[in-house]
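A.B. asks: Next come a sequence and a model predicted from it.
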Amino acid sequence: MQATDVAHVLAVVIEDAADLMRADAIGLLVRGQDDALEVLTATSHRAHELELLQAQQAAGPCVDCFDTAAQVVETTGPAIEARWPSVGPQIVAAGYTAVHTFPMCWQDQTLGAMNVFHSGALPEDIDLAVVGQAFADIATAVTVQGGQTQVDPFERVMAALAGRTLIEQAKGVLAYQEGIDMDQAYDRLRSMADDETSLSNVARRVIDRAVRSER
């Protein structure tokens, strides 16, 4: 698996996780350059913005989960706002009233956290603690290994972040060219990808076409 293809596989993993957990959105924060948390991927632009806000404010469910390497849960809007006053109101304003966050650990290192957002009560017929952690572990393995057995976890995370940057650039290009919002642009990229063409390769083609058209 190429480093940039990690972004494609992660997109599929978190979409599957959201479907199974009946979540409205999922976002991943990982430890990047200088130990700062960075957004790796998200199921929507709104979730991406909330993850970015947590990274900028150094506060929120993903930050707490990363710091403690333990799951974090809040099940009401007021509890979210009270626990994280610098980011909680924005999470609730985005329509989410419950969060369940899972650590992304590799061997003895915490690499990041997977934030699961719900707009209503958490489903009671699913063992979210088990299912969510399983998906977080899968996302961690995809990010770190990428088909390789001997890896430096930090180097793989940085490579995955590079793939995410490419996709964000392509989203911006499509949004501008087609007059659509960023969520629609991401859906458009996903629809252009298939089993033989990764999300990262599609993003690269979109950017290359835009560059050629400007010449």
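C.D. replies: Cool, got the structure. Numbers count the residues shown, from 1 in each chain.
A.B. asks: Only C-alpha atoms from now on, for both contacts and neighbour counts.
C.D. replies: Will do.
A.B. asks: Go through this protein and flag its longest helix.
C.D. replies: helix 153-178 (DSSP state H).
A.B. asks: Any buried residues in it, and which?
C.D. replies: 153-154, 156-168, 170-175 (16 or more other C-alpha atoms under 10 Å).
A.B. asks: Next: stretch 27-36.
C.D. replies: 27, 28, 29, 30, 31, 32.
A.B. asks: and the comparison structure, right after this:
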Amino acid sequence: MADDAREARVLSAVVTLVDNLLQDFDVVELLTDLTEQCATLLDVSSAGLLLADARGGLHLMAATSDHTEEIELLQLQADEGPCLDCYASGRPVSIADLSAVSGRWPQFVPAARSAGFASVHAVPMTAAGSALGALNLFGTRSGSLNESDLLVARSLAHVASVAIVQGHPPTPETVLPRLKSALASHVVVEQAKGFLRERLDVTVTEAFALLRRYARENDTHASAVARRLMSEPASRPTIVDGIRRLTAAV
């Protein structure tokens, strides 16, 4: 019965992601949903996602916790870690016990262990051979990712990759503009998260959750709200007041 319930949740997650492809969707929100689904469905505690720009440089697009975001950013700054290796090779990387590979990534491993992570697994995001990024899964316990979880992670990552390509052949002419747009949206969302964190005295994770909730309740996308918040000073009081009311309602 437990297996049937899990299968139903997995299918529901896939259907939700696919449904997004059939309507006007926000890439930042889609990738955030992907990481949240992985953290819920798989035997991991959190997830993050890195997306590549036109020159192959990786950027953090989503993370389910502040600790995960910090570790993902450390990988980018140190230029080492399983997620970077996964993207470079185009193959999954699975580390069942981080303490056993401290020499492989001398900066990443101690930082990840200090943050409470004991294992990490990375799944490549690809479309017809083109590397788009990597989906990263962090565990607080040692252990390998079983075949079922790995398949679910790869399936969800593939759906997200298809969303970015949006049905077009993945050539530089079709993929790079979408990657550029997604990364630009993410920059604005990050600015809005920082603004709301300071204004409302909440964590970055809480700020993003409030931004998404406000967007949903106003039938728009989080990136659209973030853009208004950062580029339209006259709109800020209305948006901030609306988001503040959400914090009071919790």
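C.D. replies: Right, received. Where do you want to start? As the structure is a computational prediction, the values presented were derived from the model and not from experiment.
A.B. asks: Send over the TM-score of the superposed chains.
C.D. replies: TM-score of the superposed chains, computed with TM-score structural alignment, normalised by the length of structure 1, equals 0.86; 211 aligned residues with a C-alpha RMSD of 2.5 Å.
A.B. asks: okay, now whatever residue of structure 1 lines up with residue 161 of structure 2: neighbour count?
C.D. replies: Alignment note: residue 161 of structure 2 maps to residue 140 in structure 1; criterion TM-score structural alignment. By the measure other C-alpha atoms under 10 Å, the count of residues near residue 140 of structure 1 is 25.
A.B. asks: What of residue 59 of structure 2?
C.D. replies: Counted with other C-alpha under 10 Å, residue 59 of structure 2 comes out at 18.
A.B. asks: Over to it. Which of the three states is it?
C.D. replies: strand (DSSP: H, G, I helix; E, B strand; the rest coil).
A.B. asks: Just give me the match in structure 1 for it.
C.D. replies: So, by TM-score structural alignment, residue 59 of structure 2 is matched to residue 38.
A.B. asks: so who does that match touch?
C.D. replies: Residue 38 of structure 1 makes contact with 29, 30, 31, 32, 52, 55, according to C-alpha atoms under 8 Å, 6 or more residues apart in numbering.
A.B. asks: Now the last one. Nearest residue, chain neighbours left out?
C.D. replies: Among residues not flanking residue 55 of structure 1 along the chain, residue 37 sits closest, at 5.4 Å (C-alpha to C-alpha, 6 or more residues apart in numbering).
A.B. asks: quick one: the longest helix of structure 1 aligns where in structure 2?
C.D. replies: Counting by TM-score structural alignment, helix 153-178 of structure 1 corresponds to residues 175-200.
A.B. asks: how much does that stretch stray from structure 1?
C.D. replies: Stretch 175-200 of structure 2, aligned to structure 1 and superposed, deviates on average by 0.9 Å (mean C-alpha distance after the TM-score superposition for structure 1).
A.B. asks: go on, stretch 149-159 of structure 2?
C.D. replies: Averaged out, stretch 149-159 of structure 2 is 1.2 Å away (mean C-alpha distance after the TM-score superposition for structure 1).
A.B. asks: do you know how far the aligned residue in structure 2 for residue 79 of structure 1 is from residue 212 of structure 2?
C.D. replies: Under the alignment (TM-score structural alignment), residue 79 of structure 1 pairs with residue 100 of structure 2. In this view, residue 100 of structure 2 and residue 212 of structure 2 are 39 Å apart by C-alpha to C-alpha, to the nearest Å.
A.B. asks: for residue 190 of structure 2, same thing?
C.D. replies: Relative to residue 212 of structure 2, and taking C-alpha to C-alpha, residue 190 of structure 2 is found at 12 Å.
A.B. asks: returning to that earlier point: wait, the residue nearest to residue 55 of structure 1 touches residue 28, no?
C.D. replies: No: counting by C-alpha atoms under 8 Å, residue 37 of structure 1 sits too far from residue 28 to count as a contact (9.8 Å).
A.B. asks: which residues do these two both contact?
C.D. replies: With C-alpha under 8 Å, 6+ apart as the test, residue 37 of structure 1 and residue 28 both reach residue 112.
A.B. asks: Wasn't residue 143 of structure 2 part of a helix?
C.D. replies: No: in this structure, residue 143 of structure 2 is coil, not part of a helix, as judged by three-state DSSP.
A.B. asks: Off-centre distance for the longest helix of structure 1?
C.D. replies: Chain-centre distance of helix 153-178 of structure 1: 12 Å, with C-alpha atoms, centre = their mean, to the nearest Å.
A.B. asks: And for stretch 22-39 of structure 1?
C.D. replies: 5 Å.
A.B. asks: what do you get for stretch 21-29 of structure 2?
C.D. replies: Using C-alpha atoms, centre = their mean, the offset of stretch 21-29 of structure 2 from its chain centre is 14 Å.
A.B. asks: my read is residue 114 of structure 1 is in a strand, agree?
C.D. replies: Yes: the assignment for residue 114 of structure 1 by three-state DSSP puts it in a strand.
A.B. asks: Could you verify my assumption that it touches residue 27?
C.D. replies: Yes: the pair residue 114 of structure 1 / residue 27 is scored as a contact, 5.9 Å apart, by C-alpha under 8 Å.
A.B. asks: ok so, going back, for residue 163 of structure 1, see how far away the match of residue 161 of structure 2 is.
C.D. replies: 15 Å.
A.B. asks: ok, now residue 25 of structure 1?
C.D. replies: From residue 25 of structure 1 to residue 163 of structure 1 the distance is 20 Å (C-alpha to C-alpha).
A.B. asks: same thing with residue 52 of structure 1?
C.D. replies: Distance from residue 52 of structure 1 to residue 163 of structure 1, by C-alpha to C-alpha: 17 Å.
A.B. asks: Enumerate every residue touching the equivalent of residue 152 of structure 2 over in structure 1.
C.D. replies: Under the alignment by TM-score structural alignment, residue 152 of structure 2 pairs with residue 131 in structure 1. Contact partners of residue 131 of structure 1, counting by C-alpha under 8 Å, 6+ apart, are residue 21.
A.B. asks: Checking residue 131 of structure 1 next. Helix, strand or coil?
C.D. replies: Under three-state DSSP, residue 131 of structure 1 comes out as helix.
A.B. asks: Return the distance of the spatially most central residue of structure 2 relative to residue 202 of structure 2.
C.D. replies: For structure 2, the residue lying nearest the average C-alpha position, counting by C-alpha atoms, centre = their mean, turns out to be residue 62 (2.6 Å). Distance, residue 62 of structure 2 to residue 202 of structure 2, using C-alpha to C-alpha: 18 Å.
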